[in-house]
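A.B. asks: Whatever this is, show me its structure:
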Amino acid sequence: MGCGSNASHTPIFLLVGLWRGGTPNYLLFPLFLIAYVAAVSGNLMLVLLISRDSQLGTPMYYLLRGLSVVDAAQATVTLPQLLVHLVCSQPIIPAAHCLAQFFFFYLFAVTDTLVVAVMALDHYVAICDPLHYSTLMNCHVCDCLMASCLILSLFHSILHSGLLLPLQWSGESGGAVQIPHFFCDHWTLVRASCSDIQYNVLAIFLEGSLFVAGPCGLILFSYAHIAATIFSLHSAAGHRKAVSTCSSHLTMVSFLYGTVIWVYFQPPSHNSPEQDMAAAVIYTAITPLANPFVYSFRNKNVKDALHRLLSSSQLNTQLD
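C.D. replies: Model prediction:
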């Protein structure tokens, strides 16, 4: 496919993902508003609880606090703009804003997958080598791991953003370029371009695969050893405690890695835009929303910390 005379490096994009038939906007708006508010408030509540409660001062919760910050940021990159576009007749976005959204979404989304892998490593050390846990996993080590995740994600985002800059897009009769999505996602931008996209596709499958295969390998390694350790335990209470420690994390791994692999690591023509958008809703809205609820409702320590915080607030109110 060649680019015509009206092709541009900086077009206006028209996001038509949720606007061509289907569910009416007046029903979508409150659903996504509730999802965004719940995701941000839930993750910030986790950050508050972990920061204030000394009993949540272990590396596991230190990493969970970082994950909550990343999830809140990831939801903020996409959902507020989606809410604005749901009440607009023409959901357009300039190229500079589109590429900025792509950059920051990738930055936080990849950081999310890396932090989840680091949390698997934390579980592995806690269950398989508890005597050395305080030495191998402490706040300083967690800071280094979190910084490494952010630096790797930054490199990843810069690379793919840089590969998008030379591309051109051609609108219909000089108009906006239609993007069959509700935000500036990677495959949709690449598919809509009239330029040669072979380097973009290679980068997605080669370099991008490393950012999924590496963390997946670490998760599989960790849980293989965790499973072997659990099966070697003779205490039923030990079994329950180990499984309880890992169940919330495994739920998040399934949500996150399942949708990422579904969308990004299949041939460009394999998925329909509707399938891509359904998966995108999961990793832009459902996953950030699920994180605080999974760790709140399935984690006794977090529930106890929330109870202590509410009790303290009620006591302060009565004293005032």
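A.B. asks: alpha carbons only for contacts and neighbour counts from here, please
C.D. replies: Fine.
A.B. asks: Can you say which helix or strand has the residue nearest to the spatial centre of the chain in it?
C.D. replies: Relative to the mean C-alpha position of the chain, the nearest C-alpha, by CA atoms, centre = their mean, is the one of residue 109, at 3.9 Å. Using DSSP states H and E, residue 109 maps to helix 95-128.
A.B. asks: what helices or strands is the next helix or strand along the chain from that helix leaning on?
C.D. replies: Once helix 95-128 ends, the next helix or strand along the chain (criterion: DSSP H and E) is helix 133-136. For helix 133-136, the packing partners by 3 or more CA pairs under 8 Å, 6 or more residues apart in numbering; DSSP states H and E come out as helix 95-128.
A.B. asks: what number of residues lie near residue 148?
C.D. replies: Residue neighbour count, defined by other CA atoms under 10 Å, stands at 15 for residue 148.
A.B. asks: Please enumerate the helices of this structure.
C.D. replies: Assigned by DSSP state H, the chain shows helices spanning 25-52, 59-86, 95-128, 133-136, 139-164, 186-192, 198-205, 207-232, 236-264, 273-281, 287-297, 300-319.
A.B. asks: Which other helices and strands does the fifth one contact?
C.D. replies: To tie it back to what came earlier, the one meant is helix 139-164. Judged by 3+ CA pairs under 8 Å, 6+ apart, the packing partners of helix 139-164 are helix 59-86, helix 95-128, helix 198-205.
A.B. asks: repeat that with 10 Å
C.D. replies: helix 59-86, helix 95-128, helix 186-192, helix 198-205, helix 207-232 (3 or more CA pairs under 10 Å, 6 or more residues apart in numbering; DSSP states H and E).
A.B. asks: Name the residues that touch the third one?
C.D. replies: Think helix 186-192. Here helix 186-192 makes contact (CA atoms under 10 Å, 6 or more residues apart in numbering) with 13, 98-99, 102-103, 105-106, 160-161, 163-164, 167-171, 177-181, 183, 196-198, 200-201, 204, 263-264, 268-269, 273, 276.
A.B. asks: Figure out how far it is from the centre of its chain.
C.D. replies: Computed by CA atoms, centre = their mean, to the nearest Å, the chain-centroid distance of helix 186-192 equals 19 Å.
A.B. asks: Could you also give me the structure for this second sequence? I'd like to compare it with the first:
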Amino acid sequence: MEAVNISSSFTLLGFSNIPCNQLALFALLLVIYLLTWISNLLLLTSITLSPDLDSPMYFFLGNLSLVDICFSTVTVPQLLHGLCYGRLRISFLCCFLQMYFLVSLGVTENFLLAVMAFDRYLAICNPLRYTSIMNRRVCSILVVASWFTAALHSFLHTFIISKLAYCEDKLIQHFFCDVTALIKIACSSTTLPEMLLYTEASSAIIIPLLFIMTSYSLIAQAIVKLKTAESRRKAFVSCSSHLIVVSLFYGTVIFIYFRPPSSYSANYDRMISLGYTVITPMLNPFIYSLRNHEVKDTLKKLIQRRQLSLPRRGYV
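C.D. replies: Next up, the predicted model:
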């Protein structure tokens, strides 16, 4: 047993012990990473520049795109490096910094998804008071509170786990410094970190999820009461993209962090973790863009405006 210090390091196993085509996986993940950046930046640019998207829903969506860009950037470049060179050495400081940002960004996404559900609830169930309640000041407070609260959660979590003593080889069977993987290789008592993990998970994951489920149960009741089929269709379409994103994100996160320790499988966890760290950040902007006519129309206008602004070459 050895206590970690600022000069200590860990070894990230990555996918080096899993039989797969490392080059093909590298190429696939590189394409996904580039698509994540391009699609989220396009969505952010559209929301920032277009007056048609100046509404609370798109303000929250822009913050979600920013979280997705940061979330994938914290993990994917390191994963690509590991696929090229095998096992990757990572310092104590970098490992726990990575954990801090991952937990913080993950919890921020939880809160933002809950805030977006509340926004849809107000828009559908209380449309007459929507603009007065969900004004710019309230939206800013909700977003700042989401980022700040998540940062506090992450700091507490990272601080306690960094105080553990780890076995001499310090081999992390994951492609990033995951909470459960670090607890698994600790040689000192992990009672407090495990209690913190489940407490933090219940407050930062389950409570927002219950809030989302409650909001959508009230939304469903309101949609059923709408008089025309067209009104019900429009209300459902305005919520469907958010529901798909919620299902993708919470499906993988709950599978990873809410199950008995006896069912822990390092190889399986690494594959499932690709879902919420790599796949979901890429899919989110496509889900919102492809199912939203306002976003698609704005993107078309921006592309057309860009084409018109390009200088045309003449012929001599």
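A.B. asks: Now compute the TM-score of the two chains, please.
C.D. replies: TM-score for the superposed pair, counting by TM-score structural alignment, normalised by the length of structure 2: 0.95. Supporting figures: 311 aligned residues with a CA RMSD of 1.3 Å.
A.B. asks: Including distance to residue 305 of structure 1, could the helices and strands packed on helix 139-164 of structure 1 go into CSV?
C.D. replies: Formatted as CSV, these follow (distance: least, CA to CA, whole Å):
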stretch, distance to residue 305 of structure 1
helix 59-86, 12
helix 95-128, 20
helix 186-192, 39
helix 198-205, 42
helix 207-232, 27
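A.B. asks: Out of the ones you listed, the one nearest residue 153 of structure 1 is which?
C.D. replies: helix 95-128 (5.2 Å; CA to CA).
A.B. asks: so where is the closest one in structure 2?
C.D. replies: Aligned by TM-score structural alignment, helix 95-128 of structure 1 falls on residues 92-125 of structure 2.
A.B. asks: Would you mind getting the average deviation of the matching stretch from structure 1?
C.D. replies: Once fitted to structure 1, stretch 92-125 of structure 2 is off its aligned match by 0.6 Å on average (mean CA distance after the TM-score superposition for structure 1).
A.B. asks: Without its sequence neighbours, what residue ends up closest to the aligned partner of residue 286 of structure 2 in structure 1?
C.D. replies: Alignment note: residue 286 of structure 2 maps to residue 293 in structure 1; criterion TM-score structural alignment. If the residues on either side of it in the chain are set aside, residue 293 of structure 1 comes closest to residue 42, at 7.3 Å by CA to CA, 6 or more residues apart in numbering.
A.B. asks: What does that neighbour correspond to in structure 2?
C.D. replies: By TM-score structural alignment, residue 42 of structure 1 lines up with residue 39.
A.B. asks: wait, what's in contact with its match?
C.D. replies: Contacts of residue 39 of structure 2 (CA under 10 Å, 6+ apart): 45, 65, 69, 281-286, 289.
A.B. asks: Report the buried residues of the helix holding residue 109 of structure 1.
C.D. replies: Under the neighbour-count criterion of 16 or more other CA atoms under 10 Å, helix 95-128 of structure 1 has 95, 98-99, 101-128 buried.
A.B. asks: For the residue mapped onto residue 75 of structure 1 from structure 2, the count of nearby residues, please.
C.D. replies: Using TM-score structural alignment, the equivalent of residue 75 of structure 1 in structure 2 is residue 72. Neighbourhood size, residue 72 of structure 2 [other CA under 10 Å]: 23.
A.B. asks: likewise residue 89 of structure 1?
C.D. replies: Using other CA under 10 Å, residue 89 of structure 1 has 8 other residues around it.
A.B. asks: Now do the helix holding residue 109 of structure 1: which elements does it pack against?
C.D. replies: Secondary elements touching helix 95-128 of structure 1 (3+ CA pairs under 10 Å, 6+ apart): strand 12-15, helix 59-86, strand 92-94, helix 133-136, helix 139-164, helix 186-192, helix 207-232, helix 236-264.
A.B. asks: give me that answer again for 6 Å
C.D. replies: Applying 3 or more CA pairs under 6 Å, 6 or more residues apart in numbering; DSSP states H and E, we find helix 95-128 of structure 1 packed against helix 59-86, helix 139-164, helix 207-232.
A.B. asks: How much space separates the counterpart of residue 268 of structure 2 in structure 1 from residue 228 of structure 1?
C.D. replies: Aligned by TM-score structural alignment, residue 268 of structure 2 pairs with residue 275 of structure 1. Noted for residue 275 of structure 1: a distance of 37 Å to residue 228 of structure 1, by CA to CA, to the nearest Å.
A.B. asks: do the same with residue 202 of structure 1
C.D. replies: Residue 202 of structure 1 is 37 Å from residue 228 of structure 1, by CA to CA.
A.B. asks: again with residue 307 of structure 1
C.D. replies: Separation of residue 307 of structure 1 from residue 228 of structure 1 (CA to CA) stands at 35 Å.
A.B. asks: and the end-to-end length of stretch 128-145 of structure 2?
C.D. replies: 26 Å.
A.B. asks: so how many other residues sit close to the equivalent of residue 203 of structure 2 over in structure 1?
C.D. replies: The equivalent of residue 203 of structure 2 in structure 1 is residue 210 (alignment by TM-score structural alignment). For residue 210 of structure 1, the count of nearby residues is 12 (other CA under 10 Å).
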